[in-house]
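Q: Pasting a predicted model and its sequence here:
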Amino acid sequence: MFNTIYKKCLYLAAHKSSKYYLALVSFIESSFFPIPPDVMVIPMVISKKNDFIKIFFIATIFSVLGGILGYFIGAFFFELGAQIMSFYGYENKLSIIKDNLVNSEGFYAWLGILFLAGFTPLPYKVFTIASGLIGFNILIFILISLISRGLRFFIVSYLSYKFGDIFTKFMDNHGSKWFTAIGILIVIFAIIIYLIFKHYV
């Protein structure tokens, strides 16, 4: 099933209305759809290099809007949100997440997790729904989503624009590992900055 959906997304990337389809895929991927927008972003940028900034913006904005939908699914449609989390194997982790958010360290830990979910191959949709389920601050949620999704899609769009098919092969073979490593390094760097700031303030 996933392979069929993946091929359909590749087909839509070559469609004359590909930007509209990218907006749709970016939106629904953030709340329930299994295929990430990168599948469309890379071939679209390679074939329409002058539009790489526009493609990056479409993927980012609609992904964050879809994340807000995921948040509201979690906040107001508990059973649906729980079913989606169960589909991705995260239903048993919700109580652990909620218990850890009662202190400031848990709050900052969730910030890091939410960033990694938006930036790395982690299922972002699970964490948008979980943020709604646990009542996480929605403005901070939107800000972190904009940063993480924007950074991810900018890197994908820019490197596709710069290196074309070479980057496609790299993403197929090593993309998940590198994005995970970079995301973790960014979070570690942010923690170090926070600790230094906390020490001197």
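A: Everything's here; your move. Numbering: from 1, shown residues only.
Q: For the rest of this, base every contact and every neighbour count on C-alpha atoms.
A: Noted.
Q: in which helix or strand would I find Pro43?
A: Here Pro43 sits within helix 38-47, counting by DSSP states H and E.
Q: In the following helix or strand past that helix, which residues are buried?
A: For helix 38-47, the following helix or strand on the C-terminal side (DSSP H and E) is helix 52-76. Of all the residues in helix 52-76, those buried under the rule 16 or more other CA atoms under 10 Å are 52, 55-75.
Q: contact partners of the helix holding Pro43?
A: For helix 38-47, the surrounding residues in contact (CA atoms under 8 Å, 6 or more residues apart in numbering) are 6, 9-10, 12-14, 18, 22, 51-52, 55-56, 59, 153, 156-157, 160-161, 164-165, 168.
Q: Kindly report the same for stretch 54-65.
A: With CA under 8 Å, 6+ apart, stretch 54-65 has contacts from 19, 22-24, 26-30, 37, 41, 44-45, 142, 145-146, 149-150, 153-154, 157.
Q: Any of these buried? List them.
A: Of those, these count as buried by 16+ other CA under 10 Å: 19, 22-24, 26-30, 37, 41, 44-45, 142, 145-146, 149-150, 153-154, 157.
Q: for comparison:
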Amino acid sequence: MKIFQWMYDKALTWAKHRHAERYLAGLSFTESVIFPIPPDVMLAPMALAHPEKAWRYATLTTVASVLGGMFGYLLGWWLYDPVVLPFIQYMGYQETFALVERWFIEYGVWVVFVAGFSPIPYKLFTVGAGLMHMAFLPFVIASLIGRASRFFLVAGLMYWGGAKMQQKLRDIVDWLGWGTVALGGVLYYVYG
């Protein structure tokens, strides 16, 4: 099934749209709070389509993502019971969120950095940080470092890889996509 390749081709089309930067910022912000699709799916094709703007796109993605993370933090801090908890229950994320809470207790601010860089759903950690009343400044700093590391790495790979990277990425995107899904399932099974 070539679902990730189809999404990649769609993202390349969207990357050339005149409002692509707005879409990228919106996707980056909402992914940090609720949306399941990571901004990398737009950042990578945009950096490939316009390599001269790769660093600008990485900066935009980082800033919007951290701002979204701050919003998720505030949701967790102030509106967990009336807003977040019903959503977690509706989506069936109770066990996953309980795991996130255990990680916060065990690893503290480091878990925010790891979640910001890795394919682990960052949104769970933004809301979790607010719920656990983590200190705000360390949360923002860890988010900024983790998110910037990830998005500048993606933009840099696209910048230096060019058209050759674009075709290579298209050829392996389904393997990468399904591999990430499988890794997420294994991690959930092992640590859940």
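A: Perfect, I can see it now. What you see is a predicted model; the values in this text were computed from it and never measured.
Q: matching residues in structure 2 for the helix holding Pro43 of structure 1?
A: Mapped onto structure 2 using TM-score structural alignment, helix 38-47 of structure 1 spans residues 40-49.
Q: what's the average distance of that stretch to structure 1?
A: Averaged over the aligned pairs, stretch 40-49 of structure 2 sits 0.6 Å from structure 1 after superposition, using mean CA distance after the TM-score superposition for structure 1.
Q: Tell me how far that stretch lies from the chain's centre.
A: 14 Å (CA atoms, centre = their mean, to the nearest Å).
Q: tell me which residues in it are buried?
A: Asp40, Val41, Met42, Leu43, Ala44, Pro45, Met46, Ala47, Leu48, Ala49.
Q: gap between the residue nearest the centre of structure 2 and Leu27 of structure 2?
A: The structure's structure 2 has its C-alpha centroid closest to Pro38; by CA atoms, centre = their mean the separation is 4.3 Å. As judged by CA to CA, to the nearest Å, Pro38 of structure 2 and Leu27 of structure 2 stand 8 Å apart.
Q: neighbours around Gly130 of structure 2, how many?
A: By other CA atoms under 10 Å, 24 other residues sit near Gly130 of structure 2.
Q: residues contacting the aligned residue in structure 1 for it?
A: Counting by TM-score structural alignment, Gly130 of structure 2 lines up with Gly132 in structure 1. With contact set as CA under 8 Å, 6+ apart, Gly132 of structure 1 has these partners: Gly70, Tyr71, Phe72, Ile73, Gly74, Ala75, Phe76.
Q: what do we get in structure 2 for the third one?
A: Spelled out, it's Phe72 of structure 1. Using TM-score structural alignment, the partner of Phe72 of structure 1 in structure 2 is Leu74.
Q: Report the separation between its match and Pro36 of structure 2.
A: 19 Å.
Q: which one in structure 1 is aligned with Phe117 of structure 2?
A: Match for Phe117 of structure 2 (TM-score structural alignment): Phe119.
Q: show me the contacts for that match.
A: Ser148, Arg149, Leu151, Arg152, Phe179, Thr180, Gly183.
Q: same thing but 10 Å
A: Counting by CA atoms under 10 Å, 6 or more residues apart in numbering, Phe119 of structure 1 makes contact with 113, 145, 147-153, 179-180, 182-184.
Q: What of Leu185 of structure 1?
A: Phe179, Ile191.
Q: returning to what we had before: okay, among the contacts of Phe119 of structure 1, which ones form the most distant pair?
A: Using CA to CA, the pair of those lying farthest apart is Ile113 and Phe153, separated by 18.0 Å.
Q: Against Gln89 of structure 2, how distant is Trp6 of structure 2?
A: For Trp6 of structure 2, the distance to Gln89 of structure 2 - CA to CA - is 31 Å.
Q: If I take the helix with the most length in structure 1 and helix 38-47, what angle do their directions form?
A: Counting by DSSP state H, the longest helix found in structure 1 is helix 165-200. Interaxial angle, helix 165-200 of structure 1 versus helix 38-47 (axes from the mean of the first three to the mean of the last three CA atoms, to 10 degrees): 120 degrees.
Q: I am finished for the moment; much appreciated.
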